[in-house]
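Engineer: dropping the sequence and predicted coords here.
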Amino acid sequence: MLMYDVGSKQLLMQPIPPEVGMLQFEIVRKKSGFAVLHPEFHLYLEKGSEERVSVLFAKKRPFNKTANFLISQDKAKSGRKGEDVIGKLRSNETKERYFLFNNGENPKNVHKVPLAGIRNEYLAVQYKYVPCSIGKLRKAKVVIPSIDQSTNVPREWKPLKKEDSMLKKVEEPQHLDNYYCFVDNPPQWNPKTNGYHYDFKGRISEASVKNFQIIPYQDGQKGVNIRAFVAQFGRVSDQIFKLDAQYPFSVFQAFGLALTVFDCE
């Protein structure tokens, strides 16, 4: 893995460069003290067997009808209007759909601020549950904006109403070039454990319903486990998790995706 500077807000929002390969992260969840009902999440970039660098911080905000995570670079400056806040993750009321935005204005204020100041949608996730031999299996659809090859930044998308979300537009053929769509890597059945599992290449040590691997939508249609994944997430201990991601995801998008798993039912 090449060296990668994560200190810049701009780099955190841009796609992980293809030449960097797969970045490896650790997520530490804090659920003690005041954080019992509203957990805190710390994202660290692993740079070696012993070295890690703090990258992002997220906290679930209280007193909201839907999930509301505020994401910042610095815990000490993580207030709603803090200078280090880079975005937020929201859900619908049933926790089946999640939307990751930058720190722009809510579209309801479109008549009060310039259009450029309205928030952009960086990630949209939809969860469904299908019956299987051991109960229910969670299925995910993950959508991110495609990359503008001339600028190497995600294409700008500003949904001014719910119907404009990427989850809706990706279903329309005329918009397919504007988005990348991903799905779960189908887990393999293990008769010894009587359960489904992924090959995490030694990164994940505990089985969990939260564990996942994400692959391109086209590969997911094959219905078989694919060895080459774009992102993966899994449990190591009660409060420690691993997250790996590569191009075309940004660090911001990968962290947002992981946060949805902590929250969904």
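Structural biologist: Received the coordinates, thanks. Owing to the predicted nature of the structure, the values given are computational and were not obtained by experimental measurement.
Engineer: every contact and neighbour count from this point should use C-alpha atoms.
Structural biologist: Will do.
Engineer: the strands in the stretch 51-200 of the chain, which residues?
Structural biologist: Along the stretch 51-200 of the chain, counting by DSSP state E, counting those that start in this stretch, strands occupy 52-60, 68-72, 85-91, 97-102, 121-132, 135-145, 147-148, 153-154, 179-184, 188-190, 195-197.
Engineer: putting a second one here so we can go through both:
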Amino acid sequence: MSFKSIVRELKEMKNGIGGSLSRRGEVEGGRHWRNRTRSHIAPDVVPFDPNQQGQWANIPPELLLDIIRRVEESETLWPARTSVVSCASVCKSWREVTKETVRTPEECGRLTFPISLKQPGPRESPLHCFIKRDRANSVYRLYFGMTPSEDDSDKLLLAAKRIRRATSTDFVISLVSDDFSRASSTYVGKLRSNFLGTKFTMYDSQPPSDAALHQHRGRRLSRRFSAKQVSPTVPACNYSIATVSYELNVLRTRGPRRMHCAMQSIPFSSIQEGGSAPTPTSFPQSFDEPAVSKMKEPALTISSRKPLVLKNKAPRWHEQLQCWCLNFKGRVTVASVKNFQLVAAVDPSQNIPAAVQETTILQFGKIGKDIFTMDYCYPLSAFQAFAICLSSFDTKPACE
């Protein structure tokens, strides 16, 4: 059987053996992959039933590894990488080999499984995404790609819904755009502002690393719900992983917005030579801590290491245009107070190369009515970058 025939059969498996076990959490696909009316299962979240693996599980391991490696190497662009996810949807043995073969976004610059959204972006060049704002429903959708398509075939990565409260604003972030319940397995985190909208706290539904969870095991963890209300497969905690702060500018004498992002879950050493950022490998299945009473906010934070701090790159005043300007390299076309670029805040005594200090880690800007670009790279993940950009959408009368 030729290699093309094998790939063709893999694609046909969605209607056969793997059809009922495929793509609920699939990040890359040729059609909208989060349709609630279909019973898809994320390949890196839900376990397989050994009794339903079928004859494909009996392929020799050496041949199986060779097939999946060839499929992964040959399909680098969307929507062709659906075949990579199809391999993980066939049976348990295929799933394990596929997860071992597919590299992280930091290494390959591509997104494949849902957990890719929690992993650091590539080091060499940023991943290009864009955000669509739905004013009527207060929903923000993050898509993969340089620009929006004309046939509604954009690849949805994450979605957020703004919920206004008496003393704060919450942005609840989900894998789907039609279910923002924190009791859902699609819930990935949230962003909460203070009363003035000058400080935001980013919460993740899973700990930054297993070591962090072990370090704080035994403390009181704030659960979103009691153990009887939620399935054990739903993450039960919110972990504070970052804060986004905007400087006060009541009289508007300091120019554009000034912001700082303290990433408690990312050590400063990650941008130093030989450093690395935490890279989760899968979504948590359950938590072993006993149920405790619900509190307003989680007490668990990650603060044992020096965190990475990001600051916005200072714009320059353009005399002819009479406005503040930044070089977005063509990715931003509309002037807006929301536009920004983030770089690492580095002390001169820390001996960080100038190239690293000037590297734009996150870039956000307006390109049309309710359409914004978002380009991010290492050490931020898509989830962290999206949450930071969401803070720019909240009203800030005290900062501008």
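Structural biologist: Looks like it arrived, so ask away. What you see is a predicted model; the values in this text were computed from it and never measured.
Engineer: Q239 of structure 1: which of the strands of the stretch 51-200 of structure 1 is closest?
Structural biologist: strand 52-60 (14.5 Å; CA to CA).
Engineer: can you tell me which of the strands of the stretch 51-200 of structure 1 is nearest to I240 of structure 1?
Structural biologist: Across the strands of the stretch 51-200 of structure 1, closest to I240 of structure 1 is strand 52-60 (CA to CA), at 13.6 Å.
Engineer: where exactly do the helices run in structure 2?
Structural biologist: 3-12, 61-74, 82-88, 92-101, 105-108, 210-215, 354-358, 382-391 (DSSP state H).
Engineer: and those helices, which is most packed in?
Structural biologist: helix 82-88 (a mean of 26; mean count of other CA atoms under 10 Å).
Engineer: residues in structure 1 aligned with that one?
Structural biologist: Alignment note (TM-score structural alignment): helix 82-88 of structure 2 is unmatched in structure 1.
Engineer: of all the helices of structure 2, which one comes closest to S184 of structure 2?
Structural biologist: Among these, if distance is taken as CA to CA, the winner is helix 382-391, at 17.1 Å.
Engineer: average distance between that closest one and structure 1?
Structural biologist: Comparison of helix 382-391 of structure 2 with structure 1 after fitting gives an average deviation of 0.3 Å (mean CA distance after the TM-score superposition for structure 1).
Engineer: that helix vs strand 155-164, what angle?
Structural biologist: 40 degrees (axes from the mean of the first three to the mean of the last three CA atoms, to 10 degrees).
Engineer: start and end residues in structure 1 for helix 382-391 of structure 2, please.
Structural biologist: Under TM-score structural alignment, the match for helix 382-391 of structure 2 is residues 251-260.
Engineer: E93 of structure 1 -> structure 2?
Structural biologist: Checking TM-score structural alignment: E93 of structure 1 goes with F195.
Engineer: quick one: contacts of the match of helix 382-391 of structure 2?
Structural biologist: 12-16, 43, 89, 98, 100, 122-123, 125, 231, 233, 243, 245 (CA atoms under 8 Å, 6 or more residues apart in numbering).
Engineer: what of stretch 118-134 of structure 2?
Structural biologist: 104-109, 139-148, 277-280, 361, 370-384.
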